[in-house]
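Student: this one's sequence-less:
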């Protein structure tokens, strides 16, 4: 299909402290802060974006900052873990780095024939590092805290916990174009396209487990990539025809997107690759100044008074 999904665009999660979030994702994990903006639906709170040097779709992790938010509860109907891809030879480096920063971790364990390290960010969000053979990129963040040969290459996959995984499976395979490629214990792996890193979603049968609650340390949604506005419009129509509760196309400034809940309750988004994060600041200066959409610029002074000051590269 010309409008086929291309893989993961980004994952968005909830954090409780913006400075601590920046310190962890740029300082410890070495990602680039590619955009400092606000939640368009709640302009009094930050929305932070991290990624590779240019903020390519597929490398993006974003956070809604809810200051002082309590910890959420992990459970069914949620994204259980977000996995980042690293070069296969880099796990030893990352184990040493986590130890140096006093971060507890599990692993390496083997899952679907891949080596995986698991740990949590300061809010308890479950993060994984997955070693992939041949994970190369021309867009590593050279000015970050990680040597270029060991940097995170992008988002590898997400793991969903589902009470009735069969319904989610039907959406993935019958509507969204995924195919089932592997099964291990209670988890099914689905892939898009040629199945490279960034095109995968793992669905775990967590039937009988308690329901999750959305707060700090919980992933809010996962977004899948659409190449163009035309492709996004086709997805909007298709999902509407199948009676999914899909939104109209929304302007998120750096992409256009639609949202809908999958049958198990996880919020899915489909987002366009363009126009990208350099639309309102050059690549060299990404993430160095608070960026507001045009419809909020008139309120800049008021918004800046409300937002807590941040220490980051300017």
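Tutor: Now that the structure is in, tell me what you want to look at. Nothing here was measured: the structure is a model prediction, and the numbers come from that model.

Student: all contacts plus neighbour counts: C-alpha atoms, from now on.
Tutor: Noted.

Student: List of residues touching stretch 243-262?
Tutor: Stretch 243-262 is contacted from outside by 40, 168, 171, 229, 232-233, 236, 239-240, 267-277, 279, 293, using C-alpha atoms under 8 Å, 6 or more residues apart in numbering.

Student: put this beside the first:
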């Protein structure tokens, strides 16, 4: 595979209630719980991964459900929208489905593509969009969310920024994206390295209020590379650009590098390898609590602290 950024790998956000978060994403939106583990730095908190059947990069939304954390405020210096691709003709069905769960939504449009805008129980901004080019990825289906409406994975994410030029430079000069279109203060960047999950929108908000991390906000955006050899080449590129970046960190299911781009958004570069089946077979993904090996001796104590999911 080419030495390129392959669009989005995953997006990580913050929630205030594990059960409520689990119910919304698996039951209302119909995503698969791909992995149930804990925060590497705070093993008393879950780390949930939702995605398609395999947990394919480009479909993975993850959460730290810190119980009773205060609400955050979306604003500049963070990712402020997460957009999933859905099939043509599905928006009205989604609008009706969300209404059944008392979730209000609104149909809008960007760049000629209609989308349904709504928030999760913590106020995290989500969109379901019908892309001009149909998304052919195979969806995860549930009894209630069938293939005719099911999400295909990420379409894009939006970064809200006081000033976009330096961030755009990271996307184009380091990550290989290009400016596709502009609509008002929204600038759409795309990579041709992948067919899906390859769009980043930059929203220029010079007078915008800075975001505050908490429940209902995004923690970081992870970009995808094929393996850790390519990942380390990008590490050198980022260091050469004058930005600081972490050493490679083993996250059990992928390897990670983290850096803060000039606009303030925390970026991650994550690998495809080794994937989510390293500790569970495909058919059992997300069915039991998996712990980083350093926490396995404390499993009993950790399980006492974590909320029991129904």
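Tutor: Happy to help now that I have it. Quick caveat: nothing in here was measured; it's all calculated off a predicted structure.

Student: re earlier: in strands, which of the contacts of stretch 243-262 of structure 1 fall?
Tutor: Counting by DSSP state E, the contacts of stretch 243-262 of structure 1 place 267, 268, 269, 270, 271, 272, 273, 274, 275 in strands.

Student: Derive a PyMOL selection command for the buried subset of the residues you listed.
Tutor: Restricted to buried positions by 16 or more other C-alpha atoms under 10 Å, the PyMOL selection for these reads:
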select buried, resi 267+268+269+270+271+272+273+274
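
Student: Tabulate the ones in strands among the contacts of stretch 243-262 of structure 1 (CSV), appending distance to residue 153 of structure 1.
Tutor: Formatted as CSV, those follow (distance: C-alpha to C-alpha, whole Å):
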residue, distance to residue 153 of structure 1
267, 24
268, 23
269, 22
270, 21
271, 20
272, 20
273, 17
274, 20
275, 21
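
Student: Now do the contacts for residue 123 of structure 1.
Tutor: Contacts of residue 123 of structure 1 (C-alpha under 8 Å, 6+ apart): 15, 16, 71, 216, 217.

Student: The fourth one: neighbour count?
Tutor: By that I understand residue 216 of structure 1. 27 (other C-alpha atoms under 10 Å).

Student: was I right about it contacting residue 18?
Tutor: No - between residue 216 of structure 1 and residue 18 there is no contact under C-alpha atoms under 8 Å: 11.7 Å.

Student: quick one: the strands in the stretch 101-250 of structure 2?
Tutor: Secondary structure of the stretch 101-250 of structure 2 (DSSP state E, counting those that start in this stretch): strands at 106-110, 113-119, 125-129, 154-161, 178-183, 186-190, 199-204, 218-225, 249-250.

Student: close enough to count as contact, residue 76 of structure 2 and residue 164?
Tutor: No - counting by C-alpha under 8 Å, residue 76 of structure 2 sits too far from residue 164 to count as a contact (10.6 Å).

Student: The two: which has the busier surroundings?
Tutor: residue 76 (25 against 20).

Student: and that one, what pairs with it in structure 1?
Tutor: Under the alignment (TM-score structural alignment), residue 76 of structure 2 pairs with residue 76 in structure 1.

Student: Against residue 292 of structure 1, how distant is its match?
Tutor: 35 Å (C-alpha to C-alpha, to the nearest Å).
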